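*Asks:* quick check, what structure comes out for this input:
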Amino acid sequence: MNRRDFHRLGTIVLGGLIKLAVAVPAAAFLLNPLRKPGTAAEADVFEGLVALSQLKVGVPESFGIVRDQVDAWVKYPKEPAGAVWLVRQPEGAEPAVIAYSAECPHLGCAINLADDAKHFICPCHTSAFDLEGKPQNFVPPRPMDRLDVELSKDADPMVRVRFQRFRTLAEEKIPLA
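*Replies:* Take a look at the predicted model:
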């Protein structure tokens, strides 16, 4: 091997090592979101919203869900994640509180309480629901999505809700992963 071939081979080997040194961390950075746990872990978290004594029986109240959001590589601390409607049931009823997602099962718009406070409406495509979450017209494909609720063991129990999102336009309640 002459000197020129030796330098050519050395340049190729050195170039390959430099490319490898750059490619491995770049690949690890790009594939990192695939290794992170998804929103399924967040779906198991109950959010404390309000004390039970602050809810009036039969009167729906809306509460925002604020949590840390993670979008691939970026973490957004304390961002609005959605909203829920809580309806306290009469004394002795089980469950004591019913929680509904404030996201319309039709196309995901925000569900509001109607002016008469006797039903829910979605202003985007006129979806309507009674206070039990049942559809009042044929626009929504299913009732309002009920969420799991638990009460803390305090003297004045805290209402805690497991907030999650569901696929829109589906006839059954399918959680988003």
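
*Asks:* from here on, contacts and neighbour counts on C-alpha atoms
*Replies:* OK.

*Asks:* flag every buried residue along the longest helix belonging to the chain.
*Replies:* What stands out as the longest helix in the chain, according to DSSP state H, is helix 3-35. Judged by neighbour count (16 or more other Cα atoms under 10 Å), helix 3-35 contains no buried residues.

*Asks:* next up, for comparison:
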Amino acid sequence: MGCGNSKISSSNIVILGVIQIMIGIYHVLMWYFLLLLYMGQIKGVFGSYEPLTYKMGTALWGLTFIISGAFTIKAANYQSRYMLVCALSLNILCIIVTIIAASLTIVELAHFRSVSYKNYGQAKLGREVSRILLFSYPLEFGIALTYSICSCSHLGRRQESNLESVTEVMSNSF
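*Replies:* Predicted structure coming up:
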């Protein structure tokens, strides 16, 4: 599998897949942490803090990173056209999910409703977790984009070589 004129080995692709899986597990665990954090809030005078990303389960979208990483590893080990297209599709889905999740996190961090004094600490900690998750989105975006570009290039070259071989066979038969 290669990008442009350079070659990326299958072991490097496996490493990209493993990093995607680790990021996905991290996001799922952070969502679980936020679940425990926000479920433990005490109803106060101003209500409880339920941010947009928590309501939508944005960190739980890390499951797409895990699935995409697994397909990326599988595609690196078994380079069939079907596996490459599946891994490419899932990585494009990861790019879209990353952009949406980062946008929602930025909107959440830009707007802060006041909460009761008892829940302020939990809300502040939840916002810090959202900030930390915001820093991991560019990493996932970069990994998914890198794999997508490389697999598109590889699929394009593979198709061109198939077309050339058919042309050569037809010209040799005449």
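
*Asks:* what's the TM between chain one and chain two?
*Replies:* The TM-score (TM-score structural alignment, normalised by the length of structure 2) is 0.20; 66 aligned residues with a Cα RMSD of 6.1 Å.

*Asks:* still on that earlier bit, tell me the helix or strand right after the longest helix of structure 1.
*Replies:* helix 39-42 (DSSP states H and E).

*Asks:* what element comes up after that next one heading to the C-terminus?
*Replies:* strand 46-51.

*Asks:* can you list the buried residues in that next one?
*Replies:* For strand 46-51 of structure 1, burial by neighbour count (16+ other Cα under 10 Å) applies to 47-48.

*Asks:* quick one, what contacts I99 of structure 2?
*Replies:* I99 of structure 2 makes contacts with 137, 141, as judged by Cα atoms under 8 Å, 6 or more residues apart in numbering.

*Asks:* pretty sure it belongs to a helix, no?
*Replies:* Yes - when DSSP: H, G, I helix; E, B strand; the rest coil is applied, I99 of structure 2 is found to be in a helix.

*Asks:* isn't M22 of structure 2 right up against I67?
*Replies:* No - in this structure, M22 of structure 2 is not within contact of I67 by Cα atoms under 8 Å, at 11.1 Å.

*Asks:* where along structure 2 do the strands fall?
*Replies:* 2-3, 6-7 (DSSP state E).

*Asks:* Provide a list of residues in contact with E160 of structure 2.
*Replies:* Counted by Cα under 8 Å, 6+ apart, E160 of structure 2 has zero contacts.

*Asks:* residues near the spatially closest residue to Y76 of structure 1 that is not a sequence neighbour, how many?
*Replies:* Using Cα to Cα, 6 or more residues apart in numbering and skipping residues adjacent in sequence, the residue nearest Y76 of structure 1 is Q69, 5.0 Å away. Q69 of structure 1 has 16 neighbouring residues, counting by other Cα atoms under 10 Å.

*Asks:* what helix or strand does Q69 of structure 1 sit in?
*Replies:* Following DSSP H and E, one finds Q69 of structure 1 within strand 61-71.

*Asks:* and the angle from that strand to helix 3-35?
*Replies:* For strand 61-71 of structure 1 against helix 3-35, the angle by axes from the mean of the first three to the mean of the last three Cα atoms, to 10 degrees is 170 degrees.

*Asks:* what helices or strands is strand 61-71 of structure 1 leaning on?
*Replies:* When contacts are defined as 3 or more Cα pairs under 8 Å, 6 or more residues apart in numbering; DSSP states H and E, strand 61-71 of structure 1 sits against strand 74-88.

*Asks:* who are the packing partners of the strand it packs on?
*Replies:* Using 3+ Cα pairs under 8 Å, 6+ apart, strand 74-88 of structure 1 is in contact with strand 61-71, strand 97-101.

*Asks:* give the contact list for the residue nearest to V66 of structure 1 when sequence neighbours are not counted.
*Replies:* Spatial nearest neighbour of V66 of structure 1, chain neighbours left out: P80 (4.4 Å); criterion: Cα to Cα, 6+ apart. Going by Cα under 8 Å, 6+ apart, P80 of structure 1 touches 64-67.

*Asks:* mind putting those residues in JSON lines, neighbour count and distance to L86 of structure 1 included?
*Replies:* Shown next, in JSON lines, are those (neighbours: other Cα atoms under 10 Å; distance: Cα to Cα, whole Å):
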{"residue": "G64", "neighbour count": "13", "distance to L86 of structure 1": "11"}
{"residue": "I65", "neighbour count": "17", "distance to L86 of structure 1": "12"}
{"residue": "V66", "neighbour count": "14", "distance to L86 of structure 1": "16"}
{"residue": "R67", "neighbour count": "15", "distance to L86 of structure 1": "18"}
